[in-house]
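K.L.:
output the structure for:
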Amino acid sequence: MTLQITIKQLAYFISAAELSSVSGAARALNVSQPSISTAINQLEDSLQQPLFVRQQGQRIILTPAGKFALTEARILQRQFKDFCLDTINFDGALQGELHISGFQDLAPYYLPGILAEFKSANAAVQISLDEGDQQQVLQNLLNCKTDIAICYHLGAEPKIIQHRLTALYPYVMLASDHPLATEKSLSLAQLVAEPLIVENLPRTKEYFMSLFRQFNLEPNIYIETSSFEMQRGLVASGLGVALSCTRPKGDLSYDGSRLICIPLNDDVAAETVVLCHLAELKTTKLMREFISCAEQYFT
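P.N.:
Predicted structure coming up:
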């Protein structure tokens, strides 16, 4: 059996699958709608499987075979891109585009410095960035939407390779006039009665709640927010206390209110800062250079 499948067909299929729409894929790729439909039909003929269920209107839904094909197509598309880039970068100055994802609370404190050093040695490389919570970073990796990511350790993820960069221990944030603000260190038991401001992001909230569970403590969650800076601002205004591992250089909230940061004296696990990439894809020359630069940044 001879298969005649093209990279373009895969690209059209991936776009239609991600947007659940043939017309949406056509707009996104700036091609005609019949071009997308023809590519999908040809792909279905070649693979001898229906990839989509066509619904009323213009919405399309992946079949079980289509879901499998989407995962594999994303990998093939990335492998083709990596083949091209590594061949282009076989010798001479590095070029091409590196897609980087970062955990929104962590990346702003490390990524600019790493990128400044990386770009000073690799001026021709283009960088694209996106930020999100820990779960979004993981999904970007699994969906081949990013080459490499900087975040906290993602746990036991067999499909992800994680390079340790450093470790950050949790600390307590308090308003400057809080009664505990003069303490040298604090325990989680001392915080149980305090109103707790929690950053309610996937994996982030779970990590901090696990610290309390470790000592059979139940925190008094007062406010949940999706923003680290909102969390810091609420604490600085005296609305509660909070826990974090990321600590900006200046202990001030956006409105200039002062924060007091005190270490925990409990024996708790640190959060490990890592660089991540997908295990089943090769580590390109661009990625290896970036990993090396990041590791040097932390030494």
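K.L.:
for the rest of this, base every contact and every neighbour count on C-alpha atoms.
P.N.:
Will do.
K.L.:
Glu295 and Leu165 touch, don't they?
P.N.:
Yes - with contact defined as CA atoms under 8 Å, Glu295 reaches Leu165; the gap is 6.2 Å.
K.L.:
here's the other one to compare against:
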Amino acid sequence: MPSRLSIKAMQYFLAAVDSGSLTTAAQKLNVAPSAISNGIDQIEEEFQLDLVQRFPAKGIHPTTTGKTMVQRIRRLIEEYESLLSGGKELRESLSGKLTIGYYAPVAPSFLPGIAAPLLNQNKDIRLEFIDCNNESAQTGLLNGDFDVILFVADNAKPGIKCEALIDAPPYLLVPKSHGLASLDSVSFHQLQEVDLVLLDLPFTAQYLQGLLDENSIKPRIVATASTTEMVRSLVGAGVGCSILNMRPLIDVTYGGDRVKAIPLKTLRKPLALSLGYINRNPRRVVSTFIKSCLDYFGQDSARALTTKSEYTSRRE
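P.N.:
Predicted coordinates:
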């Protein structure tokens, strides 16, 4: 049968033994003497041992066996109180490791700017950033591998609290010298003859294929890559154009070529980059990071990470 022994009963037992009196122990803990007596009875019944001797005029004294149990119970109570104290410190302190899973291909453009002030002001924090896809980010959060995630919140898994950060409409990335580079926006029918470089990530590839299918466009896919910077470098080198959602703050690729982001006219709503976390008493360091992200994306400067939305609810 499961034990009925409670922490409270053990605390009552220790108080009675330490004070040598049920009445004094009861006054110290602000309970009735009968509660102290019942706590002692509970422990003796659980172990089937006589742990104290009760003298009407002289109070109570531990038996030889009781003295051994006092030592063990005291260590257990000290561990319990240390656990409570440690849990409170973990919840309230700005310290410890914060693990962030992110599915945001241009995260290096903004995450360091969010992290630097937090780390500079709180020397006991250590951040761990883990690049992942949209599915594994959510799974990792729910499994306890991540404290917080950045991801696209379309069809977010149950149990994840989402905070929208920024809408990221699709845009066409072209070499600076491309014929379309002079336009303020482009429509999908202008892409029929355009060679495309595809960002081949699980969620992104499906999203891009949906854009092409709903516009009845079948462009030639000349190359695929699994990182945004490889896609940008291929575009800059003149291999083709690409459809992306977020952009870095510079228009130069790793190869030194200049590229341009042109808003795309589309019937599909922008993707929403979101913050995800488990909304059950998060640690203070988690809450602080969440606030830092919301503050960053609340600034006008964050809009430089996306292009102007050309979303329309009906075909032109």
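K.L.:
mind jotting down where the strands sit in the stretch 101-250 of structure 2?
P.N.:
For the stretch 101-250 of structure 2, the strands defined by DSSP state E, counting those that start in this stretch occupy 125-131, 148-152, 161-168, 171-175, 186-187, 195-199, 220-225, 242-244.
K.L.:
so which elements touch the last one?
P.N.:
When you say that, I think you mean strand 242-244 of structure 2. Judged by 3 or more CA pairs under 8 Å, 6 or more residues apart in numbering; DSSP states H and E, the packing partners of strand 242-244 of structure 2 are strand 171-175, strand 195-199, helix 228-236.
K.L.:
make TSV out of those and add mean neighbour count and distance to Asp145 of structure 2.
P.N.:
Converted to TSV, these look like this (neighbours: other CA atoms under 10 Å; distance: least, CA to CA, whole Å):
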stretch	mean neighbour count	distance to Asp145 of structure 2
strand 171-175	26	33
strand 195-199	22	26
helix 228-236	24	25
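K.L.:
mind putting those into JSON lines with distance to His189 of structure 2?
P.N.:
Shown next, in JSON lines, are those (distance: least, CA to CA, whole Å):
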{"stretch": "strand 171-175", "distance to His189 of structure 2": "13"}
{"stretch": "strand 195-199", "distance to His189 of structure 2": "13"}
{"stretch": "helix 228-236", "distance to His189 of structure 2": "20"}
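K.L.:
tell me which of the ones you listed lies nearest to Ala156 of structure 2.
P.N.:
Ala156 of structure 2 lies closest, by CA to CA, to one member of these: strand 195-199, at 21.7 Å.
K.L.:
what inclination does that closest one have with respect to strand 171-175?
P.N.:
If you take axes from the mean of the first three to the mean of the last three CA atoms, to 10 degrees, strand 195-199 of structure 2 sits at 120 degrees to strand 171-175.
K.L.:
list of residues touching strand 195-199 of structure 2?
P.N.:
Contact partners of strand 195-199 of structure 2, identified using CA atoms under 8 Å, 6 or more residues apart in numbering, comprise 205, 219-228, 231, 234-235, 239-244.
K.L.:
at 10 Å what do you get?
P.N.:
For strand 195-199 of structure 2, contacts defined as CA atoms under 10 Å, 6 or more residues apart in numbering pick out 105, 172-174, 204-205, 208-209, 218-232, 234-235, 238-244.
K.L.:
and that strand, how far from the chain's centre?
P.N.:
31 Å (CA atoms, centre = their mean, to the nearest Å).
K.L.:
next one: stretch 186-199 of structure 2
P.N.:
35 Å.
K.L.:
ends of it, how far apart?
P.N.:
Stretch 186-199 of structure 2 has an end-to-end distance of 19 Å (CA to CA, to the nearest Å).
K.L.:
where does that stretch end up in structure 1?
P.N.:
Aligning stretch 186-199 of structure 2 against structure 1 (TM-score structural alignment) gives residues 186-199.
K.L.:
helix or strand: which one has Leu259 of structure 1?
P.N.:
Leu259 of structure 1 is part of strand 259-263, with elements assigned from DSSP states H and E.
K.L.:
C-terminal to that strand, what's the next element?
P.N.:
strand 271-278.
K.L.:
can you name every helix or strand that that following strand contacts?
P.N.:
strand 96-103, helix 134-142, strand 148-152, strand 160-168, helix 285-297 (3 or more CA pairs under 10 Å, 6 or more residues apart in numbering; DSSP states H and E).
K.L.:
that older thread, overlap in contacts, Glu295 and Leu165 of structure 1.
P.N.:
Shared between the contact lists of Glu295 of structure 1 and Leu165 (criterion: CA under 10 Å, 6+ apart) are residues 274-275.
K.L.:
good, wrapping up.
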